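Participant: Here is a sequence with its predicted model. Questions after.
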Amino acid sequence: MTAQPAHDNEAQLRAALADLAARYKAIASRATTAPGRQRAKQIRQAAADIRHILATGNVPAYLITDTVNEEQAS
């Protein structure tokens, strides 16, 4: 078994995450009830967050947990 170059792995990861974002958006579009539409907003935001990370390479500050901040401080 041969190892794939890092850029191939990154391309596959990016493609998988883009597909995940698209699936989230599709799931959210099927909401029909009031609680479902509220949840759909959260799902759409998750999709937008994934796309943001793919586009910029940065995690939005509101997604960074205190645990991550504590690890970076030490």
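Facilitator: Done, it's in. Numbers count the residues shown, from 1 in each chain.

Participant: C-alpha only now, for contacts and for neighbours.
Facilitator: Noted.

Participant: Which residue is the nearest non-sequential neighbour of the residue nearest the centre of the chain?
Facilitator: For the chain, the residue lying nearest the average C-alpha position, counting by C-alpha atoms, centre = their mean, turns out to be residue 50 (2.6 Å). With sequence-adjacent residues excluded and distances taken as C-alpha to C-alpha, 6 or more residues apart in numbering, residue 50 is closest to residue 21, at 6.2 Å.

Participant: Included below, for side-by-side comparison, is a second structure:
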Amino acid sequence: MTLVIGLVCFGGYLVEQAAVLLALGVLSVTVALPELVWDWTGGALGGPVVVLLVGAVFLAASALGLRLRRRAPASDQR
């Protein structure tokens, strides 16, 4: 459910250029993907691997957010 919320926030950001939607999208994806991997592996991954995964997901989601922000129309940017 958290992943869906994140994707909806990213989609909402494409329509309404609100920074809060972008931040919530990044946060939701950062929480959801490591949780999803933990569930899929049955907790077989150790704590440090999950922390590494959280960092990697955060960097990737942030890069996606920056890319979406750069695609914003020039008239909306100040």
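Facilitator: Nice, thanks for sending it over. Predicted, not measured: the structure shown is a model, and the values here were computed from it.

Participant: Drop the TM-score for these two in here.
Facilitator: The pair, once superposed, lands on a TM-score of 0.43 when counted by TM-score structural alignment, normalised by the length of structure 1; 37 aligned residues with a C-alpha RMSD of 1.6 Å.

Participant: Just the element for the residue nearest to the centre of structure 1, please.
Facilitator: Counting by DSSP states H and E, the element that carries residue 50 of structure 1 is helix 34-56.

Participant: who's in contact with the helix or strand immediately after that helix in the chain?
Facilitator: Following the chain from helix 34-56 of structure 1 toward its C-terminal end, the next helix or strand by DSSP H and E is helix 66-73. Outside of helix 66-73 of structure 1, no residue comes within contact range by C-alpha atoms under 8 Å, 6 or more residues apart in numbering.

Participant: related to what we said a few turns ago, if I read this right, the residue nearest to residue 50 of structure 1 contacts residue 52, doesn't it?
Facilitator: No. The pair residue 21 of structure 1 and residue 52 does not pass the contact test of C-alpha atoms under 8 Å, sitting 10.3 Å apart.
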